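Visitor: pasted the sequence and its predicted model underneath.
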Amino acid sequence: MDDLSEDRELLPATRRALRHRIAVAQSEGRAPSVVAAVMRGGEVVWEGSRTSVEGHGPDGDVQYRIGSISKTFTAVLVMRLRDEGLLSLSDPLERHLPGTGVGAVTIAQLLSHTGGLAAETPGPWWERTPGELRPELADVLGDEPFKLAPGGRHHYSNPGYTLLGSLVEALRGKPWEEVLRAEVLEPLGLERTSGQPQAPHAGGWAVHPWADVMMPEPLEDLGLMAAAGQLWSTTRDLARFAAFLLRGDERVLSEDSVREMRTSAAPPEPGLAEIGYGLGMQLMSDGVRRLAGHSGSLPGFVAALWLSEGDDVAAVVLANCTSGLAAATVAADLVRIVADAEPAFPRPWRPLRESDPVALELCGPWYWGTSAQVVRLTADGSLLLAPVGGSGRTARFRSEPDGSWTGLSGYYAGETLRAVRREDGSVSHLDLASFVFTREPYDAQAPVPGGVNPQGWRGIG
């Protein structure tokens, strides 16, 4: 039996710890209601809620507004355009969406919030006013759209994601939400995710900071800002979305593309816990594990989705209060509770069904100067280059039709690895980004840069 099919249901002690955590969050955060879910192994394994209404609690089918988690959905649409060859992430926006006045900013910079654009729109607070106040992109960007030089530091920008939504509309010729439904929501079965609330849904509330009273928040259609924060969803839908962000789905995005979204593209602001921002995904470390996902807020609602690739666990937390409950912290705690209490089983080792003789020839020890390295052929057909002893540069490589290998991760991401052969066809050395890897340290028979001392290795004296 495959161990991965065992113990999908959480242990009673783990379930109690999860219930306790959201109970504390709802009580101390003074939230009218909070609902949460945990995904493990691609499936929802726990759901829970707490509410101020006695005898009633929301379940995983009740919609809440998810705010900036909408940005991750928008980023998925942009990555689809890239994978189809309709754009490159290095393209300036002007190439595909002319006339904005900020067209020198690249698509990658918009995705990673490094375009230098303002954090918010000019005029009244966009989250609490109707989108019809900003009918054109010029109204979203204003007269001074830049606050920093493009391509420098990470500076979160809601207008930047409005531009990405408009980019999707320009290249698809359809409204952002229509494209989202056809290309992401329907293929992934996210039937309870929408631009407008659909019953059953929670109402948004503002809780007084110094008194146990509250008032309803206004519900606004964000118009052009929709791509930055319009969506409503449920914990069940978002848990399924988290599973997609871990594994990919060829109907939407490949596993390699969602991994690229989870890869840091911008450093964090000084003093923040995040370890950076990817392409539409926030990145964070809790000191033990690396988390990827996104938080969200709009007046009346807070939301968070975090996933841990190493633990194959994700958590979603939604609440209907403007402030008070730290949804991102609670979601991270739910991931930690499950991952610490019930560590994931490693996947069973299985051999390759058919080994590549060329790749197999490259396996084993190599030396970059005197640094011992090892190449391994993994079950997915990629090569893994790693230092012996585990300290140093590690990278994974994908085979190419011409016999070379392209780096997918680490220092060598995007670099080309080639096996250089002698006249008799045997491998002389590996060439990687100008580095020469040889079968012996400083092999005199290989073209080691700078040459090899003719006296060879010797002791003192």
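Guide: Sure thing, it's come through. Predicted model only: the values in this text are computed from it and were never measured.

Visitor: use CA for all of it now, contacts and neighbours both
Guide: Noted.

Visitor: can you report how many residues lie near the nearest residue to Thr322 once chain neighbours are set aside?
Guide: With Cα to Cα, 6 or more residues apart in numbering as the measure, Gly300 is the residue that lies nearest to Thr322, at 4.2 Å, once sequence neighbours are left out. Using other Cα atoms under 10 Å, the number of residues around Gly300 comes to 24.

Visitor: one more to weigh against that first structure:
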Amino acid sequence: MTEWGGVVMSSDEEREDAQLLAGTRRELWRRLAVGQSEGRAPSMVGAVVRDGRPVWLGLRGAVDGAVPHGDVQYRIGSLTKTFVAVLVMRLRDEGLLDLADPVGKHLKDTPVPDATIAQLLAHSAGLAAEARGPWWERTPGRLRPGPADLFGERPRRHPAGRRHHYSNPGYALLGALVERLRDGAHWGEVLRREVLEPLGMTRTTLDPVAPHAAGWAVHPWADVLLPEPAEDTGLMAPAGQLWSTATDLCRWAAFLSRGEERVLDASSVAEMRTPAVPAEGDWSTGYGLGMQLLRTDDGRVLAGHTGSMPGFLASLWVGADPRTDEGIAGLALANCTSGPAISGIAADLVRIVAEREPRIPAPWRPLAGPLDEELLALTGPWYWGASPYLLRLRADRELELGPASGGGRSSRFRPATDGSWTGLDGYYAGETLRAVRAGDGSVSHLDLGTFVFTRAPYGPSAPVPGGVDEGGWRTEG
């Protein structure tokens, strides 16, 4: 058996993993095997991370005549965009830019100076999908020596901010933005210094470093292969240049799930996972700030990215909804241009673990520290008009407000320094909750973004906007 980060690996010869149940391991292995076989990939690697730790690695097929391992590099294509987005968010958190800034404020000679940085991150600037000139993924980057060479006569195909339209050249501009604000340092060097080294990702590089897989095209009607080129894409590199490994991408998945203070804190990473533009079509997919969003058939919300370059496919998904996230991430890598449904394979790895080994809840314990009697007095039933709600006290003085029964608007609230609370999620995310006091100091009502919650449904003395009928409740209409 082969050890990988404390995990025993699964491959054609090795199918044991001490950290997951045998049935789970077999189902994960079967999903990877079916994906590689039906997708006709020369090799495929899959991995699962739970609570920041790798718990399963699956290896299938061959690289250079041998079963691949967790440190074999594959080109990860547009997964590169998640790395570039983190660099941009770091600049934002340092105060060097605002996401609402037009890119022309920081970059000269761009054909779309009014596109905002947030729009570039979310592919909502309306820019062309691909770079001008020959197929950029298969041709040398020297064919596009400057930003103006990335766009043709019509760089914008849609009104800015109106819809999601995926743009690879938009990320080339973001890479140039990073270089401009990092005093001319190459974005790849900035990435290595500021992100990869702190996270221990020593096998993620701009160019392939042995051992690495070769990229192949598989003939659609025959089981034969054709080598694919691996060009340095130059200015377009921020859109899809990176090579990485399953081991490194497990570290990346852990980071995209929970952040890392040395790189980007959890709140900024969560912002990246939040929808930034209206989703297209059936609303099963969306886009945040540098991260794709996926709503699975069973209602799970995932964030991450897919990637494709000539000869390679990649996908990585992490939980994106704190209400359903079980701390599981899945990834899959293959060295073929097309064939395997790589996004579905990675998502299925998450689903299999979530279904077969759902999270065991932490043991209930009473709140730590001294009890705040005033906070405790706020808990219990409140009424929005005639609709009953319940307010609960959670750890760290957080509150949770939601309907007493059935569906409806519910949110968690974090305490602010001024005695109010700020909504964390749901309809009331970002809204302010206040306990309004009467002249005698008692709590009169709750004010939530101008909505009034009272202790009795339309109580005659309650400060309900519009007033309460003096006749009160009655038995006849």
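Guide: Structure received. Fair warning: this is a prediction, and the values are worked out from it, not measured in the lab.

Visitor: for the two chains, what TM-score is obtained?
Guide: Remark: TM-score between the superposed chains equals 0.93 [TM-score structural alignment, normalised by the length of the first structure]; 454 aligned residues with a Cα RMSD of 2.0 Å.

Visitor: sorry, back to before: the residue nearest to Thr322 of the first structure matches what in the second structure?
Guide: Using TM-score structural alignment, the equivalent of Gly300 of the first structure in the second structure is Gly311.

Visitor: what of Thr394 of the first structure?
Guide: By TM-score structural alignment, Thr394 of the first structure lines up with Ser410.

Visitor: right, and the helix or strand after the longest helix anywhere in the second structure?
Guide: The longest helix of the second structure (DSSP state H) is helix 22-39. Counting by DSSP states H and E, the next helix or strand C-terminal to helix 22-39 of the second structure is strand 43-50.

Visitor: could you list every helix and strand in contact with that following strand?
Guide: helix 22-39, strand 53-61, helix 246-258, strand 328-334, helix 342-356 (3 or more Cα pairs under 8 Å, 6 or more residues apart in numbering; DSSP states H and E).

Visitor: the stretch 301-450 of the second structure: helices as residue ranges?
Guide: Remark: helices assigned in the stretch 301-450 of the second structure by DSSP state H, counting those that start in this stretch are 342-356, 373-378.

Visitor: after superposition, how close is the last one to the first structure?
Guide: What that stands for is helix 373-378 of the second structure. Here helix 373-378 of the second structure, set against the first structure after superposition, deviates by a mean of 4.6 Å using mean Cα distance after the TM-score superposition for the first structure.

Visitor: which parts of that helix are buried?
Guide: Using 16 or more other Cα atoms under 10 Å as the test for burial, helix 373-378 of the second structure gives Leu378.

Visitor: kindly report the same for stretch 421-428 of the second structure.
Guide: Within stretch 421-428 of the second structure, the residues that count as buried by 16+ other Cα under 10 Å are Trp421, Thr422, Gly423, Leu424, Asp425, Tyr428.

Visitor: distance check, the third one against Ala320 of the second structure.
Guide: Gly423 of the second structure sits 18 Å away from Ala320 of the second structure, taking Cα to Cα, to the nearest Å as the criterion.

Visitor: kindly report the same for the first one.
Guide: Counting by Cα to Cα, the gap between Trp421 of the second structure and Ala320 of the second structure amounts to 23 Å.

Visitor: same thing with the fifth one?
Guide: Spatial separation of Asp425 of the second structure from Ala320 of the second structure under the definition Cα to Cα is 12 Å.

Visitor: and what of Tyr389 of the second structure?
Guide: Taking Cα to Cα, one finds Tyr389 of the second structure at 27 Å from Ala320 of the second structure.

Visitor: could you do Ala314 of the second structure as well?
Guide: Using Cα to Cα, Ala314 of the second structure is found at 19 Å from Ala320 of the second structure.

Visitor: what about those two, which has more around it?
Guide: Using other Cα under 10 Å as the criterion, Ala314 of the second structure and Ala320 rank with Ala314 on top: 30 against 24.
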